[in-house]
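S.K.: Mind looking at a prediction? Sequence and model below.
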Amino acid sequence: MACLIPLLVFLVLRTADAQPSPGYHPSSSVSPIRFYEGYSNLWGPQHQTISPDQYSTTIWLDTSSGSGFKSKNSYRNGYFGASIKLQSGYTAGVNTAFYLSNNQAYPGFHDEVDIEFLGNIEGRPYILQTNVYVRGSGDGRIIGREMRFHLWFDPTASFHHYAILWDSDEIIFLVDDVPIRRYARKVEATFPDRPMWVYGSIWDASSWATDNGKYKADYRYQPFVAKYTDFKLGGCTGSAPPSCRPVPSSPSGHGLSPQQYAAMRWVQNNYMVYYYCEDSSRDRSLTPEC
C-alpha cells in the first residue's frame, strides 16, 4: 500500500495540472481552407512556401527578410484560426504573429487584435502575447492592452490551434478551443468596430520582444521558421449583408459558458504572466475599461 501513495499523489497532481475541457469547440464549426482560398503573400515571398495541397504554409526570417501573408477579404466579425508550430532553441527577438488589423485602410489611425509569440533565449519558454488597441498607430499614440501567458505545453513540439473570435460585443482569444482571454466592449472608444483583415507574419522585433529588448535576434541561429496549417476563416466580410451572423462563442451563442469561464480562469490563474490593468506604471486615464 505504501508504494501506491507516491503514485496516487502523482496522479492527483497530474489531474490538477491537466488542461480542462471548455465543453464547447468553436473551431469545429469552421472548415479548414486552402491557403490561396483565403490568403495571399503580403511581403517576403522568397521566405514563404506553400505545401502542395495548399493547406499549410511555412514562413521564415533571416538576415535578409521576414515574411507575411494577408487575407483576401476584410471582416467585420468572425472566427479566425490557424494551427501553428514554432521553432525551438534560441528565438529571442523574433515575433511570430497571427492577428487582425486595418492598418492599410487607416494608416496612422488603425485597429489591431494580436496573437504574438515572443521568442526567448534557449531554456526559457515562449510568451504568448494577446493585445488589443484601437484607433492608434506607431506614432506614439498606441495604447496597448496586453495580456501575456506562458503555455501549458511545448509550442515547438507540435501544432496547436490559436484563434481570435470577434463580434460586436467581445473578443475572445483561444488556444486549442480553451478561452484564455475575453475582452469585452466596456467603453465605446476602446473596442474595434471597423472591418479588419487577417494576417500572419514573422519578423525581427529585437527592440522590444524579449525582456524589453535586452536579448536580440541572433542570426547565427537563422533561419527562424514558423509553420501554419488548418487555416479557418469564418465570419462576415466587410461587404456581407446585415443578416450575416458571427460564429457563436458559446452554446448560448454569446459570451462564455460557466465551463468555458472555468477553463479560462484555470489558464489565467496558472499561466498569465502580465495583465495591463494590473500594471501600476500604466496611466489609468488611457485605459478606462480597466
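M.R.: Received it, and whenever you're ready, just let me know what you need.

S.K.: When you work out contacts or count neighbours from here on, use the C-alpha atoms and nothing else.
M.R.: Noted.

S.K.: Just give me the longest strand of this structure.
M.R.: For the chain, the longest strand by residue count, based on DSSP state E, is strand 224-237.

S.K.: which strands and helices sit next to that one?
M.R.: Applying 3 or more C-alpha pairs under 8 Å, 6 or more residues apart in numbering; DSSP states H and E, one finds that strand 224-237 makes contact with strand 56-61, strand 75-85.

S.K.: Out of those, indicate the one that is most buried.
M.R.: Per residue and on average, the most neighbours among the helices and strands packed on strand 224-237 fall to strand 75-85, with a mean of 24 (mean count of other C-alpha atoms under 10 Å).

S.K.: picking that back up, and the next element down the chain from the longest strand of the chain?
M.R.: Tracing the chain past strand 224-237, the next element assigned as helix or strand by DSSP states H and E is helix 258-271.

S.K.: Tell me which residues of the next helix or strand after that next one come out buried.
M.R.: The helix or strand immediately downstream of helix 258-271 is strand 272-275, counting by DSSP H and E. Counting neighbours by 16 or more other C-alpha atoms under 10 Å, one finds that the buried residues in strand 272-275 are residue 272.

S.K.: again, but for stretch 171-188
M.R.: 171-185.

S.K.: could I get the helices and strands packed on strand 224-237 as CSV with distance to residue 36?
M.R.: As requested, those are exported to CSV (distance: least, C-alpha to C-alpha, whole Å):
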stretch, distance to residue 36
strand 56-61, 10
strand 75-85, 14
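
S.K.: Helix, strand or coil: sort out the closest residue to residue 138 other than its chain neighbours for me.
M.R.: The spatially closest residue to residue 138, leaving aside those adjacent along the chain, is residue 108, at 7.2 Å (C-alpha to C-alpha, 6 or more residues apart in numbering). The three-state label given to residue 108 by DSSP: H, G, I helix; E, B strand; the rest coil is coil.

S.K.: The structure to be compared is supplied as follows:
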Amino acid sequence: MSLLPSSFFSFLLFSIVIRCSTAQGPPSPGYYPSSKISPVAFGEGFKNLWGPQHQKVDQDSLTIWLDTYTGSGFKSLHSYRSGYFGAAVKLQPGYTAGVITSLYLSNNQDYPGNHDEIDIEFLGTTPDKPYVLQTNVFIRGSGDGNIIGREMRFHLWFDPTEDFHNYAILWEPSEIIFLVDDVPIRRYPRKSDATFPAREMHVYGSIWDASSWATEGGKYKADYKYQPFIGQYKNFKLEGCTTEASTSCQPPSASPLGYGSLSPQQLAAMQWVQNNHLVYDYCHDPGRDHTLTPEC
C-alpha cells in the first residue's frame, strides 16, 4: 500500500479551510437599504411587455416561463432618472443552459440603436455547475451593433434555486451599486459623462433563449426537453425619481454615509465577494481593447 505524500494532506486541509471560510457567506454589510423601501404589487408597478400567455401573477408574486413557443417579459409603468430597483428571485434548478433570467434597466424602446442599460442577468447552466450572475452596463449604444460590454460575473455564495434572494440595482447620479441580499457586490462610479448612463430608463425583467452566448460562450444550448424554464419574482421594490419628478428629487442611498460612498463595513463585504466569488472582470481581460473602456 502506497502512502500519500504530506503535501497532499496539506492541500486537502487548505481546501477544507477555504471552503469553510466561504460557506458562511460574506461578512455583514451593516446596512440594509432594502429594509427602507416598501414592496409594491406587480400590477402597481409593472405591466406585461411580451409573452402574456407565459406570465402568471399570483397575489404579489410573478412567474414567467420559456418554452419552444416564446419567453416572457415585463416593464415598469414609469421611467426613472435614478432610484433603487429590486426583486426577490428564485431560479430553476437542473439543466438551464442557454436561458437568461433577468432584471434590468433600459431605454432601448426610447433610443433604439443608441440605448443605455444596467443589467442583472442569471446565466443558465448545466446541472454540474453553478449559475453565473452577470452584471453589465451599456452606455449610449455600446450595447448596439459593435457591443462594448462592461461585464462583471459572479458565482453566488448560496444556491439561488433553493429559495428567493433579493437582487437590486441602485442607480444614483454618481454611481451604480449592484446588491445581493443587501450586500454590495459591485460599484460602478461615474468617472465621466461618456462612461455613465444618465438618460431616463424603465425597469424590465424577462426570461429568454440566449443560446448563442449565455452559457460558456454558447458551448451549451437551451435543450427544450427540459421545458418549461421558469423564473419566479416577488417582493418588487421601486423607489426613485421618475421622469416627471421634480429636479430636487433624490434617490435612496445605498449607504448610511449618504450618496457616493459605501461604509467601511459595506466595502469589506464587497471585497469579500469579489475576492471569493468574482469569476470575470472586463477590466482585467487581456483580450479586451481597453481604449474603449477608459473607466478601467
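M.R.: On my side now, so go ahead. Since the structure is predicted, the reported quantities are computational estimates derived from the model, not experimental observations.

S.K.: Provide the TM-score value for the superposition.
M.R.: Overall, the chain-to-chain superposition scores 0.94 on the TM-score scale (TM-score structural alignment, normalised by the length of structure 1); 281 aligned residues with a C-alpha RMSD of 1.7 Å.

S.K.: So which of the helices and strands packed on strand 224-237 of structure 1 is nearest residue 126 of structure 1?
M.R.: Closest approach to residue 126 of structure 1 among these is made by strand 75-85 (11.9 Å; C-alpha to C-alpha).

S.K.: ok, now how distant is residue 169 of structure 2 from residue 154 of structure 2?
M.R.: As defined by C-alpha to C-alpha, to the nearest Å, residue 169 of structure 2 lies at a distance of 15 Å from residue 154 of structure 2.

S.K.: can you check residue 104 of structure 2 too?
M.R.: Separation of residue 104 of structure 2 from residue 154 of structure 2 (C-alpha to C-alpha): 16 Å.

S.K.: what's the answer for residue 193 of structure 2, then?
M.R.: The spacing between residue 193 of structure 2 and residue 154 of structure 2, counted by C-alpha to C-alpha, is 27 Å.

S.K.: Same question for residue 123 of structure 2.
M.R.: If you go by C-alpha to C-alpha, the gap between residue 123 of structure 2 and residue 154 of structure 2 works out to 10 Å.

S.K.: Overlap of the contact sets of the two?
M.R.: Overlap between the neighbourhoods of residue 123 of structure 2 and residue 154 consists of 132-134, taking contacts as C-alpha atoms under 8 Å, 6 or more residues apart in numbering.

S.K.: any chance of the residues you listed in a markdown table, plus neighbour count?
M.R.: Compiled in a markdown table, those are given as follows (neighbours: other C-alpha atoms under 10 Å):
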| residue | neighbour count |
| --- | --- |
| 132 | 22 |
| 133 | 23 |
| 134 | 21 |
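
S.K.: can you redo the residues you listed as JSON lines with distance to residue 210 of structure 2 and secondary structure?
M.R.: Compiled in JSON lines, these are given as follows (distance: C-alpha to C-alpha, whole Å; DSSP: H, G, I helix; E, B strand; the rest coil):
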{"residue": "132", "distance to residue 210 of structure 2": "14", "secondary structure": "strand"}
{"residue": "133", "distance to residue 210 of structure 2": "14", "secondary structure": "strand"}
{"residue": "134", "distance to residue 210 of structure 2": "13", "secondary structure": "strand"}
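
S.K.: Tell me which residue of structure 2 lines up with the residue nearest to residue 138 of structure 1.
M.R.: In structure 2, the residue paired with residue 108 of structure 1 is residue 113, using TM-score structural alignment.

S.K.: residue contacts, its match?
M.R.: Shown in contact with residue 113 of structure 2 (C-alpha under 8 Å, 6+ apart): 141, 144-145.

S.K.: and if you look at residue 271 of structure 2?
M.R.: residue 185.

S.K.: That one and residue 230 of structure 2, how far apart?
M.R.: Using C-alpha to C-alpha, residue 271 of structure 2 is found at 32 Å from residue 230 of structure 2.

S.K.: who's more crowded, residue 169 and residue 154 of structure 2?
M.R.: Taking residue 169 of structure 2 and residue 154 together and counting by other C-alpha atoms under 10 Å, residue 169 has the greater number of neighbours (27 against 22).

S.K.: residues in contact with the more buried one?
M.R.: Neighbour list for residue 169 of structure 2: 84-86, 104, 118, 120, 176-179 [criterion: C-alpha under 8 Å, 6+ apart].

S.K.: can you check residue 268 of structure 1 too?
M.R.: Here residue 268 of structure 1 is in contact with 149, 180-181 (C-alpha under 8 Å, 6+ apart).

S.K.: No further questions, thank you.
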